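Participant: sequence first, then the predicted structure:
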Amino acid sequence: MSSIFLPPPTQQINNAITHHAGVDLHVLRLDLMHPWVNGNKWFKLKYNLLEAKQKNLTTLLTFGGAYSNHIYATAAAGNLFGFRTIGVIRGEEKLPLNSTLTFAVQQGMQLVYINREAYRQRNTAALEEDLRQRFGEVFIIPEGGSNLNGVRGCTEIVKEAAAFDTICVACGTATTLAGIVLSLHKGQRSLAFPVLKGGAFLAPEIEKLLKNYLVSDLPSPNSYPGDWELVCDYHFGGYAKVNHELIQFRQQFAQRHGIPLDYVYTAKMFYGVMDLLHQGFFRRGDRLLLVHTGGLQGNIGIEERLERFQNLAQPEN
């Protein structure tokens, strides 16, 4: 199943900030593994797809918003590996479909829209039973691939990264972080940058996720979690929120280093790392690995929203 994916390259970053801080900084380019199913999304899907095959289930059902990277990747993965896919989309249908949902339909995904109140029940047994009655025997993958299968896949992201002292990753549901923490080598630590406002609330959720994984029957690289820390100061106002400073940083970073970033996750984490380097947060000689978790297709939605705001701000002739 993994044979169609390229090994993610590691790219070194040299600039005035890294030179002044005296660190060795690299980026793990998960965004280059596959044109459609890349980043941490593939790792979170991998063992869900394998379990569905083992159970002889041919239909995947999952959840997401209108610009969801997970919906995009699940639709593509389903098409690649012979699954029917159903995407339960938060909110009402809006025509014409945006680029994310258009792609999902082109990949064969059936879209189902539910209101926001019902969507909040997506992880309940009642809604799952309702969906099974409606669509038959389906394999349900939670929003974002955020389950123990997702954690298992994410234990494979940095398993070959023993040369680094610190692994940095953006944090939404913390599934990716949990997998990375379980795969850390002795002496390593992980810094996670929540993209949600008030991200400290994730700490007990992360502890619970790690505990649940370690008591499960799923294999783990380690019998105990590695060191991790949340850095909660770089959310830029909350999930999918941006400002001029972040937009400018993303543009300049891509121009200088040839690495495109997404607004929602990686741009915030990269900005945070660079700011911490400037502050002298890291020890001289530290070796840092920044995990590029993909999600670039989601930039279209942010850019469309920014363009609408700019148009509204234009004075009428």
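Facilitator: Here it is on my side, so go on.
Participant: contacts, neighbours, all on C-alpha from now
Facilitator: OK.
Participant: can you give me the strands for the stretch 51-200 of the chain?
Facilitator: Assigned strands in the stretch 51-200 of the chain, in chain order: 59-64, 84-90, 110-114, 139-140, 166-171, 189-194 (criterion: DSSP state E, counting those that start in this stretch).
Participant: pick the most deeply packed of those.
Facilitator: Counting by mean count of other C-alpha atoms under 10 Å, strand 166-171 has the highest mean neighbour count of the strands of the stretch 51-200 of the chain, with a mean of 26.
Participant: what's that one in contact with?
Facilitator: By C-alpha atoms under 8 Å, 6 or more residues apart in numbering, the list of residues contacting strand 166-171 from outside reads 177, 188-195, 265-266, 268-269, 273, 286-293.
Participant: now the buried members of these.
Facilitator: Neighbour counting by 16 or more other C-alpha atoms under 10 Å classes 177, 188-195, 265-266, 268-269, 273, 287-293 among the contacts of strand 166-171 as buried.
Participant: circling back: is it possible to export the strands of the stretch 51-200 of the chain to CSV including distance to residue 18?
Facilitator: CSV is the format used below for the strands of the stretch 51-200 of the chain (distance: least, C-alpha to C-alpha, whole Å):
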stretch, distance to residue 18
strand 59-64, 37
strand 84-90, 41
strand 110-114, 45
strand 139-140, 44
strand 166-171, 14
strand 189-194, 17
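Participant: ok, second structure coming up, stack it against the first:
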Amino acid sequence: MPAPLAEHVNGQPAFTTIHDEILDRAGAQLRLYRLDHIPGALNGNKAFKLMPAVTEALRNNAFGLASFGGAWSNHLHALAAAGRAYGLKTLGVVRGDAHAPPGAMLEDAGRWGMNLHFVSRSEYRQRRDPDFLAQLQARFPGYCWLPEGGSDLAGVQSCAALGRALNNRLETGEMIILPCGTGGTLAGLLAGMAGGASSVQVVGYSALKGAGFLEADIRQWHAALEVTAALPGWRIEQRFHGGGYGKCNSDLQAFIAGFYRRHGVALDPVYNGKMLWGVYRQLAAGELQGKRITALHTGGLQGLRGYPDLLAEMTQMGFEGLQQGF
């Protein structure tokens, strides 16, 4: 494990305690586990998910790394950053129109050397089809291919370090929450907690609409990893996707801006913002009374650039977190 990640999980993790009236009224406590503070080219959960692939590619002298994503994909953005940092070629198979103006995320990826190959939505839906993947591999030889979101088995196993880091830092009945896309980080976190903090509850807040498939996917990863020790209680929270992946309504934007104004903590609108927006809506509805909550801040702040009005408002309040692309 690279030094910044090892220091983050083996040393004293970076926590930020949040103080808010709504928490006080509910008798609840909230702290953020700041994966967004990991230094280096990669931070957040992407550091854990991608480093095994980077390490394997370097070990095998592979030509580069390839994967899939949309025009605003955090994963492709992080993959391009990793390629630039570690001297690997990168290829992004992008769902979208090659002639459309590129967004800031793809501009970064291209500037960092990623080869962008655009496909139609119908083609993109074939990304798990072995024949379609074989065609891509024949057209772009020499790449190691990663699934959408970077949630392959090695990446999930790497995320287990997060669970092990938290096991001895939790109290009885504590609630651990994190945002979910593919569910790989949640699967790894649970695997790392297996046999440890059995008295806690883990909740993944889905950024996707219609995410009922995630529980089955997570169980499949655990079977592949041969996780046999007892897991803490866990579930997927599906009420706070805000309309679907990448959707950010005015209520969510106002919450993210207000959270930054009160606490100086930036949240992205795709994952972390939705998670904490959901928590605050639950608190307002009388849920989570007396809960001690640890929330994983998984990074991805570059996603703010998809919402220029929100980013401008936060910049006026002093936010400078995107000066280096993250």
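Facilitator: Thanks, I have the structure now. Here the structure is a predicted model, which means the values were calculated and not measured.
Participant: now whatever residue of the first structure lines up with residue 76 of the second structure. Nearest residue, chain neighbours left out?
Facilitator: By TM-score structural alignment, residue 76 of the second structure lines up with residue 71 in the first structure. The shortest distance from residue 71 of the first structure to any non-neighbouring residue, by C-alpha to C-alpha, 6 or more residues apart in numbering, is to residue 64 (5.9 Å).
Participant: right, and the one you found touches residue 144 too?
Facilitator: Yes. With contact defined as C-alpha atoms under 8 Å, residue 64 of the first structure counts as touching residue 144 (7.3 Å).
Participant: returning to that earlier point: who's in contact with the match of residue 76 of the second structure?
Facilitator: Counted by C-alpha under 8 Å, 6+ apart, residue 71 of the first structure has contacts 62-65, 87, 104.
Participant: nearest to residue 241 of the first structure among those?
Facilitator: The closest of these to residue 241 of the first structure turns out to be residue 65 (C-alpha to C-alpha; 15.2 Å).
Participant: what about the closest one, neighbour count?
Facilitator: 18 (other C-alpha atoms under 10 Å).
Participant: circling back: between the strands of the stretch 51-200 of the first structure, which gets nearest to residue 38 of the first structure?
Facilitator: strand 166-171 (15.3 Å).
Participant: residues in the second structure aligned with the closest one?
Facilitator: Using TM-score structural alignment, strand 166-171 of the first structure corresponds to residues 175-180 of the second structure.
Participant: ok, now stretch 254-274 of the first structure?
Facilitator: Against the second structure, stretch 254-274 of the first structure falls on residues 260-280 (TM-score structural alignment).
Participant: what are the buried residues along the matching stretch?
Facilitator: 260-261, 265-280.
Participant: which of those residues fall in helices?
Facilitator: Using DSSP state H, the subset of these located in helices is 260-261, 272-280.
Participant: what sits against the residue in the second structure that residue 39 of the first structure lines up against?
Facilitator: Mapped onto the second structure by TM-score structural alignment, residue 39 of the first structure lines up with residue 44. Listed by C-alpha under 8 Å, 6+ apart, the contact partners of residue 44 of the second structure are 34-38, 297-300.
Participant: top of these by number of neighbours, please.
Facilitator: residue 297 (29 neighbours).
Participant: map it across to the first structure for me.
Facilitator: Using TM-score structural alignment, residue 297 of the second structure pairs with residue 292 in the first structure.
Participant: okay, now residue 279 of the first structure: neighbour count?
Facilitator: For residue 279 of the first structure, the count of nearby residues is 11 (other C-alpha under 10 Å).
Participant: and it, how far from residue 256 of the first structure?
Facilitator: Between residue 279 of the first structure and residue 256 of the first structure the computed distance is 21 Å (C-alpha to C-alpha, to the nearest Å).
Participant: same deal with residue 224 of the first structure?
Facilitator: Counting by C-alpha to C-alpha, the gap from residue 224 of the first structure to residue 256 of the first structure is 39 Å.
Participant: with adjacent residues omitted, what lies nearest to the counterpart of residue 133 of the second structure in the first structure?
Facilitator: Aligning on TM-score structural alignment places residue 133 of the second structure opposite residue 128 in the first structure. Nearest non-adjacent residue to residue 128 of the first structure, counting by C-alpha to C-alpha, 6+ apart: residue 122, 7.2 Å away.
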